[in-house]
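K.L.:
pasted the sequence and its predicted model underneath.
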Amino acid sequence: MQFINSGVIGGVLIGFAALLYLLLYGRVLGVSGLINQTAFNKSKEQGTNKFYLAMILIGTLIGGSSYGVFFEPQFVMPNDRSPLLLIIAGLIVGFGTRMGNGCTSGHGVCGISRGSLRSIIATVTFMVSAIITVYVSSRLFQIGA
């Protein structure tokens, strides 16, 4: 039951953060967009502060890591993955977010809640692709599960 409560609390916090970002800045909160703006200086507005965007990304990494260490000590990241495989997987995800014009946080959390048909289609595509990828990688390549 505690596991379910953690998910519910996390979901409410993500939804609140997305709503607050939309109300304060008038933009959808998507992680790939933040990374793109921070790394490649492609902000849509001249006043966007790169330091602010970088702090959001760093805070996200520190917050997620801290939660795993302090609140869920039984959660262990597998370290048997090849660094090359992880790099390739990251590049494929980056390519997919470019091709899909956003990531799961932008489309799945913000787009669906706004009723965007494009985001609904993108999220369904992400989910189907993830299911196929897990099935193929676990059955054919013996990766994961």
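P.N.:
Ah, there it is.
K.L.:
going by C-alpha atoms from here, please, whenever you check contacts or count neighbours.
P.N.:
OK.
K.L.:
which ones are touching Asn83?
P.N.:
No Asn there; residue 83 is Pro. Residues near Pro83 by C-alpha atoms under 8 Å, 6 or more residues apart in numbering: none.
K.L.:
one more time with 10 Å, if that's ok
P.N.:
For Pro83, the contacting residues are Ala89, by C-alpha atoms under 10 Å, 6 or more residues apart in numbering.
K.L.:
take a look at this one as well, against the first:
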Amino acid sequence: MTLADVTPQIAGGVLIGLAAALLILVNGRVAGISGIFGMVLDGGVGERFWRTAFLAGLVLPALWLITSGATVTMEGGWPLYAVAGALVGAGTRLGSGCTSGHGVCGIANLSPRSLVATLTFMLMGMLTVWLVRHGGLA
């Protein structure tokens, strides 16, 4: 693996950190995607515009990539990703936040609750990978 192989991931991480920092500096809000999305669905009056613009900024690059003729493959297919998305949504409600809210913003604010949440989802992610690779779940 070379630097060119990981450059998009590094750039993505920098952009996520920059967006989270700007949102808290400019709006005083934490960039927790599940909370932002939930407030749009629940009709958060007065703040719907910036929340919708933030979510559009997440979706538009993917749409641009797809419409630009890039080859996009999804190995599990749409039904698997729909189920996975529903499970992630349930987990964010159960954990009172998502990886961006807890893992990026909460850890940066030294939140004990976010530290526990981040450790939990990291450990569960590692366990899931191990089970799929070695536990016969693939």
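P.N.:
Looks like it came in fine. What you are looking at is a predicted structure, and each value in this text was computed from that prediction instead of being measured.
K.L.:
what TM-score do we get after superposing?
P.N.:
Scored by TM-score structural alignment, normalised by the length of structure 2, the superposition of the two chains gives a TM-score of 0.81; 134 aligned residues with a C-alpha RMSD of 2.3 Å.
K.L.:
neighbours of the counterpart of Cys103 of structure 1 in structure 2, how many?
P.N.:
Pairing criterion TM-score structural alignment: the partner of Cys103 of structure 1 within structure 2 is identified as Cys98. When counting by other C-alpha atoms under 10 Å, one arrives at 24 neighbours for Cys98 of structure 2.
K.L.:
can you check Val69 of structure 1 too?
P.N.:
Val69 of structure 1 is flanked by 13 other residues according to other C-alpha under 10 Å.
K.L.:
who does the helix or strand where it lies touch, helix- and strand-wise?
P.N.:
Using DSSP states H and E, Val69 of structure 1 maps to helix 50-70. When contacts are defined as 3 or more C-alpha pairs under 10 Å, 6 or more residues apart in numbering; DSSP states H and E, helix 50-70 of structure 1 packs onto helix 31-40.
K.L.:
touching the helix it packs on from outside, list them.
P.N.:
For helix 31-40 of structure 1, contacts defined as C-alpha under 10 Å, 6+ apart pick out 41-44, 48-57, 60, 94, 97-98, 101-106.
K.L.:
can you say which of those are buried?
P.N.:
Burial by neighbour count, judged by 16 or more other C-alpha atoms under 10 Å, picks out 53-54, 56-57, 97, 102-106 from the contacts of helix 31-40 of structure 1.
K.L.:
distance of Trp130 of structure 2 from Leu137 of structure 2?
P.N.:
Between Trp130 of structure 2 and Leu137 of structure 2 the distance is 9 Å, computed by C-alpha to C-alpha, to the nearest Å.
K.L.:
so which of those two has more stuff around it?
P.N.:
More neighbours surround Trp130 than the other of Trp130 of structure 2 and Leu137, with 13 against 10 (other C-alpha under 10 Å).
K.L.:
quick one: contacts for the more buried one?
P.N.:
Contacts for Trp130 of structure 2 were tallied using C-alpha under 10 Å, 6+ apart; they are 124, 136-137.
K.L.:
now do Thr7 of structure 2
P.N.:
Shown here is Thr7 of structure 2, whose contacts under the criterion C-alpha under 10 Å, 6+ apart are Gly13.
K.L.:
tell me the counterpart of it in structure 1.
P.N.:
Thr7 of structure 2 maps onto Asn5 in structure 1, by TM-score structural alignment.
K.L.:
same question, Thr73 of structure 2
P.N.:
Under the alignment (TM-score structural alignment), Thr73 of structure 2 pairs with Met77 in structure 1.
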